[in-house]
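Peer 1: Dropping a prediction and its sequence here:
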Amino acid sequence: MSVKDHYFDIQQRIGQACKKNDRNPHAVHVVAVTKYVSEERTQEALHAGIRHIGENRVEGGVKKWDALGDSGTWHFIGSLQSKKVKHIVGKFDYLHSLDRLSLAKEIQKRMPEGKQLKCFVQVNVSGEETKSGLNPENTIAFIEELRQYPAIEVVGLMTMAPYIEAEEVRPYFQRLRKLKQEVEKQNYSHAPCRELSMGMSNDFEVAVEEGATFIRIGSALVGSRD
């Protein structure tokens, strides 16, 4: 199947998931995770009508951006080392993995004056030691501290659920949604926090049912390898 065919299938599944909670399918954005596929396959995704491209690695992501950057909206979705921030600013529109003040400080240093990077604060809702992200109990305090970095706009929260049966991840997505609502109630000017980045190829339908606005799809959309 082509990327276009996969995208159509995913859109149909998003629509069915949205019906369960009377959501508008257009409120769910598909981020094509292209870290394992070629520039040509990424271009195929853009030609299929996918507007959001997600990369996990700086070197490969920047190389694809250099070739295709004007064609879409680019998301850096992997763990980002502070020393590599300089390579993504001005190229990537979103960062999905903000989880420490040292990274925020480097973003502030590197962003052009008057510009902002749209950031998701990464939360480790499962508590797994192998996953990055803030403890849920520390998230609001962390977001409060981010007010000192005007180059950062906290647009939402992100999590990576355990790799288990799709229905079993629901409590983790529910917890992130409730935490987002708690942040929204604070009415932070620097952190509107209206978005939820959660759900991947194996569990995105459950994520959509629980309020995801950005889902990160790799293998089910563009394949795992060319």
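Peer 2: Arrived safely, thanks for sending. Small disclaimer: the values here were computed from a predicted structure and weren't measured.
Peer 1: For the rest of this, base every contact and every neighbour count on C-alpha atoms.
Peer 2: OK.
Peer 1: Where does Lys35 sit: helix, strand or coil?
Peer 2: coil (DSSP: H, G, I helix; E, B strand; the rest coil).
Peer 1: wouldn't it be in contact with Glu55 here?
Peer 2: Yes - look at Lys35 against Glu55 with C-alpha atoms under 8 Å: they come within range, at 5.3 Å.
Peer 1: between those two, who's got more neighbours?
Peer 2: Taking neighbours as other C-alpha atoms under 10 Å, Lys35 and Glu55 compare with Glu55 leading, 25 against 22.
Peer 1: From Arg177, how far off is the more buried one?
Peer 2: Distance, Glu55 to Arg177, using C-alpha to C-alpha, to the nearest Å: 24 Å.
Peer 1: do Pro112 as well
Peer 2: Applying C-alpha to C-alpha, one obtains 32 Å for the distance of Pro112 from Arg177.
Peer 1: out of the two, which sits in the more crowded spot?
Peer 2: Using other C-alpha under 10 Å, the more surrounded residue of Pro112 and Arg177 is Arg177, with 24 against 13.
Peer 1: Packing partners of the helix or strand the more buried one falls within?
Peer 2: Element membership of Arg177 [criterion: DSSP states H and E] is helix 170-185. Applying 3 or more C-alpha pairs under 8 Å, 6 or more residues apart in numbering; DSSP states H and E, one finds that helix 170-185 makes contact with strand 152-158, strand 195-197, helix 204-209.
Peer 1: Next, the angle from that helix to strand 152-158.
Peer 2: When axes from the mean of the first three to the mean of the last three C-alpha atoms, to 10 degrees is applied, the directions of helix 170-185 and strand 152-158 differ by 150 degrees.
Peer 1: ok, structure two:
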Amino acid sequence: MSIADNFQTIRQRIEQAAVKAGRDPKTVQLVAVSKTKPAEAISEALSVGQTIFGENYVQELVAKAVELPKEICWHFIGHLQSNKVRQIAGLVDLIHSVDRISLAREIDRQWGEIGKSCDVLVQVNISQEANKSGTTSEELLDLVKEVAALPHLRVKGLMTMPPFFDDPEGARPYFRALRELSGKVEAAGIANVEMRELSMGMSGDFEAAIAEGATLVRVGSALFGERDYGSK
């Protein structure tokens, strides 16, 4: 299957999942996870209508952004080190992985230096797995308040990564929990906070995520094929 064929299949699956959940398919956006994939693969996806690409590594994103068309909408979706924020300032449209106030302050500082604001999602480690980043459900509201007070950041929603399950239905309680947390943040009425986005669901479970309210699904291997970790 080509990237073009995979793209059409994924779009159909997103539409079907949204309709089944009683949602408008236009409320779900596909984030093509392009880490470790060459610029040629991204160009191919771009040529068939994919515009949002998610990268996990700063160095890789910067290199690809120089090589590829300006109309690409880049999202940073991986764990972000504060000392690398400067390299992507003004380059990405959305950061999915704000999980601590020190990182938020550095994003605020770097975007402030170029006179722009950055849209961010706050990452929540709902499963409390030690190998995953994210604030806790209990500390989320306090972190959102702190991030929202920074002048060059705009909180647009939440992100999570559930544990891996062979059956995607196993992930649904984690997706549901993120949606419920989003409702609690929304109800708090914090200035400069808009719970517009829920970034959750990947190649193996994005339909379950859509059923629970995902607006951004992060799909890599189902679109591009298995990742080549050796090219990182």
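Peer 2: Everything's here; your move. Small disclaimer: the values here were computed from a predicted structure and weren't measured.
Peer 1: now the helices and strands packed on helix 170-185 of structure 1 in JSON lines, with mean neighbour count and distance to Ser132 of structure 1?
Peer 2: Output for those, formatted as JSON lines (neighbours: other C-alpha atoms under 10 Å; distance: least, C-alpha to C-alpha, whole Å):
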{"stretch": "strand 152-158", "mean neighbour count": "25", "distance to Ser132 of structure 1": "11"}
{"stretch": "strand 195-197", "mean neighbour count": "26", "distance to Ser132 of structure 1": "15"}
{"stretch": "helix 204-209", "mean neighbour count": "24", "distance to Ser132 of structure 1": "19"}
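Peer 1: Could you export these as TSV, including distance to Ala166 of structure 1?
Peer 2: As requested, those are exported to TSV (distance: least, C-alpha to C-alpha, whole Å):
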stretch	distance to Ala166 of structure 1
strand 152-158	17
strand 195-197	16
helix 204-209	7
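Peer 1: Can you show me the strands along structure 2?
Peer 2: Assigned by DSSP state E, structure 2 shows strands spanning 29-33, 52-55, 73-76, 94-98, 118-123, 153-159, 193-199, 216-219.
Peer 1: in the fifth one, what's buried?
Peer 2: For strand 118-123 of structure 2, the buried set under the neighbour-count rule, 16 or more other C-alpha atoms under 10 Å, comprises 118-123.
Peer 1: With structure 1 overlaid, report how far it is off on average.
Peer 2: When structure 1 is superposed, strand 118-123 of structure 2 averages 0.5 Å from its matched positions, counting by mean C-alpha distance after the TM-score superposition for structure 1.
Peer 1: Quick one: residues in contact with that strand.
Peer 2: With contact meaning C-alpha atoms under 8 Å, 6 or more residues apart in numbering, strand 118-123 of structure 2 is reached by 90, 93-99, 107-108, 111, 133-135, 144, 152-160, 197.
Peer 1: repeat for the second one
Peer 2: If you take C-alpha under 8 Å, 6+ apart as the criterion, strand 52-55 of structure 2 is touched by 30-35, 61, 72-78, 218.
Peer 1: go again using 7 Å as the cut-off
Peer 2: Residues from elsewhere that reach strand 52-55 of structure 2, judged by C-alpha atoms under 7 Å, 6 or more residues apart in numbering: 30-35, 61, 72-78.
Peer 1: Please work out how many residues are found near Ile88 of structure 2.
Peer 2: Neighbours of Ile88 of structure 2 (other C-alpha under 10 Å): 20.
Peer 1: whoops, I mixed them up, His52 of structure 1
Peer 2: With other C-alpha under 10 Å as criterion, His52 of structure 1 counts 21.
Peer 1: cool, Ala188 of structure 2 as well?
Peer 2: The burial count assigned to Ala188 of structure 2 is 12, neighbours taken as other C-alpha under 10 Å.
Peer 1: Show me what it aligns to in structure 1.
Peer 2: Mapped onto structure 1 by TM-score structural alignment, Ala188 of structure 2 lines up with Gln186.
Peer 1: contacting residues around its match?
Peer 2: No residues are in contact with Gln186 of structure 1 under the rule C-alpha under 7 Å, 6+ apart.
Peer 1: how far away is it from Glu144 of structure 1?
Peer 2: 9 Å.
Peer 1: Tyr94 of structure 1 now?
Peer 2: 20 Å.
Peer 1: Same drill for those two, tell me which one is more crowded.
Peer 2: Tyr94 (23 against 14).
Peer 1: thinking again about what came up before, mind checking the strands of structure 2 for the one nearest to Ser82 of structure 2?
Peer 2: strand 94-98 (10.3 Å; C-alpha to C-alpha).
Peer 1: what's around the closest residue to Ile107 of structure 1 other than its chain neighbours, how many residues?
Peer 2: Nearest non-adjacent residue to Ile107 of structure 1, counting by C-alpha to C-alpha, 6 or more residues apart in numbering: Val85, 6.4 Å away. Neighbour count for Val85 of structure 1, taken as other C-alpha under 10 Å: 18.
Peer 1: Please apply the same query to Ser201 of structure 1.
Peer 2: Using other C-alpha under 10 Å, Ser201 of structure 1 is surrounded by 16 other residues.
Peer 1: now Ala130 of structure 2
Peer 2: By other C-alpha under 10 Å, 8 other residues sit near Ala130 of structure 2.
Peer 1: what about it, distance to Ala104 of structure 2?
Peer 2: 21 Å.
Peer 1: can you check Val155 of structure 2 too?
Peer 2: According to C-alpha to C-alpha, Val155 of structure 2 and Ala104 of structure 2 sit 10 Å apart.
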